[in-house]
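# Here is a sequence together with a model predicted from it:
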Amino acid sequence: MNLTVIPTDIPEVLILEPKVFGDDRGFFFESFNAKAFEAATGLKREFVQDNHSRSARNVLRGLHYQIQHPQGKLVRVTSGEVFDVVVDLRRGSPTFGKWTGLTLSAENKRQLWVPEGFAHGFMVTSESAEFLYKTTDYWYPEHERSLAWNDPALGIDWPLDGEPTLAAKDAAGKLLADAEVFE
C-alpha cells in the first residue's frame, strides 16, 4: 500500500492519501493495510469495529467522544462529501481546545486519523454522503459524550448553509468549559 501522510496543525491528527490506480475501467486502491498504516504513521493500532453511516445534506454529526474507552478512528467518505472536524480534548496538550478540519470526499479518497482523546464530527456538504470509519475500541453508549458543535470558545468554521440538522444528543452537546475531558 502506497500511503502519503500529510500533517495537520495538530501533530497527532494525520491526513492519509492512498495511492489510487485508475484507468478507463475505474479505479482501485487499498483502503487499509495494518503494516502500511504502521510504517507510514509510526502507529500500531488494532481496529475492532467498522461503522458506516449515510446522511443527507446539512446533517451535522458530532462532536463525539468516549470519556472512558476512548476510540481512535480512521475515517473516510465513500460517497459524497463532508467537512470533517477534530478537537483536542487532552487537557495537558499544547493544542487543547484547538480544532482542525478538512474536506473528505469520495473523489479525493483522503482518510483522517483521529487519535484517542479527541472529539470528532462532520457535516455533509453534498446532497448526501456515506461515511465509513474504523475504531480502536467498541462503542459504549454510557461513556459517549457530545461537545457543542457551535461552542464559541472553539470557533469552528463550519461551512453552514442555514441551520444544520442535528440529533438530540448533538443539540444538547456541552460547551468545552463544562465538558468532561481527558487528563
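All right, it came through fine.
# only C-alpha atoms for contact and neighbour calcs from this point on.
OK.
# what's the distance between S79 and A34?
Note on S79: its distance to A34, by CA to CA, to the nearest Å, is 24 Å.
# out of these two, which sits in the busier spot?
With neighbours defined as other CA atoms under 10 Å, S79 and A34 compare such that S79 has more, 19 against 14.
# who touches the more buried one in this structure?
S79 makes contact with S105, A106, S128, A129, E130, F131, according to CA atoms under 8 Å, 6 or more residues apart in numbering.
# right, and A119 touches D84 too?
No: with contact taken as CA atoms under 8 Å, A119 and D84 are classed as non-touching, separated by 11.0 Å.
# Between those two, which has more neighbouring residues?
Looking at A119 and D84 with other CA under 10 Å, you find the greater number of neighbours at A119, namely 28 against 24.
# where's that one, which helix or strand?
Take DSSP states H and E as the rule and A119 turns out to sit in strand 118-124.
# before we move on, what about R61?
Since the elements are taken from DSSP H and E, R61 ends up inside strand 60-66.
# The structure to be compared is supplied as follows:
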Amino acid sequence: MSSITTANRNRAADAVAARLNGGVLRIYSGAPPADANTALSGNTLLAELTFAATAFAAAVNGVATANGITADSVADNSGRPTFARAFETGGTTAVWDLRAAFAWGASTAYSIGDRVANGGNQYRATAAGTSAASGGPSGTGASITDGGVTWAYEGVAELVFPGGPSIIQGGTVSVTALTYTQSGS
C-alpha cells in the first residue's frame, strides 16, 4: 500500500498548479490522447483561455482550484469539447490533460456523447433524450437514468463550462470551475 500525507498532497498539487501561472488552457474536440505526453492527433482546437498570473489558490486536501481564467471571446471552431490541455506560459510545454464537460441543464436535449458535470462528477450520454426537470445524473454507475437520457459516470468533474452542449465558433467560451486533484497514492 502506498499513500502520502495530506500536507505532501497539497505541496505536490501546488507545484503542478504553479507551472500554469500565466499559462493557457486549450479546449479540444475529438478522442483524448492517452496522456499529456502524447501528441495530439486529429483533434480540433475549439478555444484557448488564459490562466491568471497566479493560476490556482493553495491546495486544500490535495485539491487546487483555479483562480479566474480569462475567457476566449471568439472561439476558434464549433464542436463538443472532450478534453483540455493546460500549458505553461508560452503555450509550448504541456502540464496536464483534463476532462471537459458542460454544467448539467434541466429539461435539455442531449445527444449520445454529450458530457455534463453534476454534483462534482462528470457523465457521458449513452442514450439521447431530454433531461429531467430537476436533479440530474448522480452516482457512479454505467446506466444512470435522468428523464429520457442515460448517462455513464466518467469520474470527478475537472473542467466545467456554463451552457452547452457545444462550443460555437465565434462565441465566448468561459469556465465555471477547474480543479486539479493530487492523488493520495
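Yes, it's here. None of these values were measured; they are calculated from a predicted model.
# care to give me the TM-score?
Comparing the chains after superposition, counting by TM-score structural alignment, normalised by the length of structure 1, produces a TM-score of 0.26; 88 aligned residues with a CA RMSD of 5.7 Å.
# one step back: taking strand 118-124 as reference, get the angle to the very next helix or strand once past the strand holding A119 of structure 1.
The first helix or strand that comes after strand 118-124 of structure 1 along the chain, using DSSP H and E, is strand 128-135. Here strand 128-135 of structure 1 runs at an angle of 160 degrees relative to strand 118-124 (axes from the mean of the first three to the mean of the last three CA atoms, to 10 degrees).
# Pull out the buried positions in the helix or strand following strand 128-135 of structure 1.
Secondary structure here is assigned by DSSP H and E; on that basis, the next helix or strand after strand 128-135 of structure 1 toward the C-terminus is strand 144-146. Buried residues in strand 144-146 of structure 1, counting neighbours by 16 or more other CA atoms under 10 Å, are found at R145, S146.
# now for strand 144-146 of structure 1, which elements pack on it?
Under the contact criterion of 3 or more CA pairs under 8 Å, 6 or more residues apart in numbering; DSSP states H and E, the helices and strands touching strand 144-146 of structure 1 comprise strand 60-66.
# quick check: angle from the strand it packs on to strand 118-124?
Angle, strand 60-66 of structure 1 to strand 118-124, by the same axes, to 10 degrees: 170 degrees.
# could you say what helices and strands strand 60-66 of structure 1 packs with?
Where contact means 3+ CA pairs under 8 Å, 6+ apart, strand 60-66 of structure 1 is packed against strand 118-124, strand 144-146, helix 168-171.
# Now distance to A40 of structure 1 too, for those, in a markdown table please.
Written out in a markdown table, the entries for these read as follows (distance: least, CA to CA, whole Å):
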| stretch | distance to A40 of structure 1 |
| --- | --- |
| strand 118-124 | 21 |
| strand 144-146 | 30 |
| helix 168-171 | 34 |
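# and of those, who's closest to D23 of structure 1?
strand 118-124 (28.6 Å; CA to CA).
# elements contacting that closest one?
Under the contact criterion of 3+ CA pairs under 8 Å, 6+ apart, the helices and strands touching strand 118-124 of structure 1 comprise strand 60-66, strand 81-88.
# Now render the ones you listed as CSV, adding distance to G26 of structure 1.
Rendered in CSV, the data for these read as follows (distance: least, CA to CA, whole Å):
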stretch, distance to G26 of structure 1
strand 60-66, 31
strand 81-88, 19
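# nearest to A168 of structure 1, of those strands?
With distances scored as CA to CA, the stretch of these nearest to A168 of structure 1 is strand 60-66 (10.5 Å).
# now the closest one against strand 81-88, angle please.
Using the same axes, to 10 degrees: strand 60-66 of structure 1 against strand 81-88 is 30 degrees.
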